[in-house]
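Participant: sequence and predicted structure below; questions after.
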Amino acid sequence: MGIGVSVFLLAVGGVLAFAVSDRLSGVDLTAVGWVLMGAGAVGLAVALLFANQRGRTSHTSVHERRDIHD
C-alpha cells in the first residue's frame, strides 16, 4: 500500500467516522470509518518507513580492469 492509498483510506475513513450519521442494516459506518482510518495510518507509517530506508541506502560501483600482456 502506497502513500496515496493510505491518505485515501484516511480521508474516506474520516468522512465515514465524522460526517455520516446513517446506519445500514447491521453495519455501523462510524466503526467502519475508524477501521479505515486505522488501516490508513498504519499503511502511511509503513510507506514512510520504507521510503526513509530507501533514501539512506548507498550504492557502490566496482570497476575491474585487467591488462593482459602477451
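Facilitator: Done, it's in.

Participant: going forward, measure contacts and count neighbours with C-alpha atoms only.
Facilitator: Will do.

Participant: got the buried residues for stretch 39-55?
Facilitator: For stretch 39-55, the neighbour count (16 or more other Cα atoms under 10 Å) marks 39-41, 43-44, 46-47 as buried.

Participant: nearest to G4 among the residues you listed?
Facilitator: Nearest to G4 out of the buried residues of stretch 39-55 is L44 (Cα to Cα; 8.5 Å).

Participant: list the residues that contact the closest one.
Facilitator: 2-3, 6-7 (Cα atoms under 8 Å, 6 or more residues apart in numbering).

Participant: thinking again about what came up before, which of the buried residues of stretch 39-55 fall within helices?
Facilitator: Judged by DSSP state H, the subset of these located in helices is 39-41, 43-44, 46-47.

Participant: among those, which one lies nearest to R65?
Facilitator: Using Cα to Cα, A47 is the member of those that lies nearest R65, at 40.4 Å.

Participant: and here's the other structure:
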Amino acid sequence: MSVGLGIFLFVVGAVLVWALNVSVTWIDLDLVGYILMSAGALIFVIGLVFMFRRRKSISTVRTIADPESSQQVTRKDTSIDDR
C-alpha cells in the first residue's frame, strides 16, 4: 500500500509542478508540488525497504521416535514467513 501511495503522491506533485498553470496568491503550487514529489519518493523507498525486509526464513527441527524400530527420526523443515 505504501508503494502505491508514494507513486500517487509523486504523480500529484508532478501535475502541480508541470501541468497546472494556475496562479494563486496565498500558496505556491510549485513548492507544494515539489514537496509532494519528494514525500512520494521517500514513501516509495521506505515501502520497498519494508516489503523486502518482511520475509525471513524459519527452520524447525522435529525429533520423534519411530514406534516400530524405537529409533529417533529427525526432520528439518524450512519455511518462509510472509507476514
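Facilitator: Ah, there it is. None of these values were measured; they are calculated from a predicted model.

Participant: where does the TM-score land?
Facilitator: Once superposed, the chains reach a TM-score of 0.78 (TM-score structural alignment, normalised by the length of structure 1), with 66 aligned residues with a Cα RMSD of 2.0 Å.

Participant: quick one on the thing from earlier: and the contacts of L44 of structure 1, which are buried?
Facilitator: Here, 16+ other Cα under 10 Å leaves 3, 6-7 buried among the contacts of L44 of structure 1.

Participant: and of those, the nearest to R54 of structure 1?
Facilitator: Among the buried ones among the contacts of L44 of structure 1, and counting by Cα to Cα, the member closest to R54 of structure 1 is I3, at 14.4 Å.

Participant: pretty sure that closest one contacts F50?
Facilitator: No. Between I3 of structure 1 and F50 there is no contact under Cα atoms under 8 Å: 10.6 Å.

Participant: returning to what we had before: as a markdown table, the ones in helices among the buried residues of stretch 39-55 of structure 1 with distance to T30 of structure 1 would be great.
Facilitator: Listed next are these as a markdown table, based on distance: Cα to Cα, whole Å:
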| residue | distance to T30 of structure 1 |
| --- | --- |
| A39 | 14 |
| G40 | 15 |
| A41 | 16 |
| G43 | 20 |
| L44 | 21 |
| V46 | 24 |
| A47 | 25 |
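
Participant: of all these, which comes closest to T60 of structure 1?
Facilitator: Using Cα to Cα, A47 comes nearest to T60 of structure 1 of these, at 25.3 Å.

Participant: tell me the contacts of that closest one?
Facilitator: 1-3.

Participant: repeat that for 6 Å
Facilitator: Contacts for A47 of structure 1 (Cα atoms under 6 Å, 6 or more residues apart in numbering) come out as 2-3.

Participant: distance check, it against V62 of structure 1.
Facilitator: As judged by Cα to Cα, to the nearest Å, A47 of structure 1 and V62 of structure 1 stand 31 Å apart.
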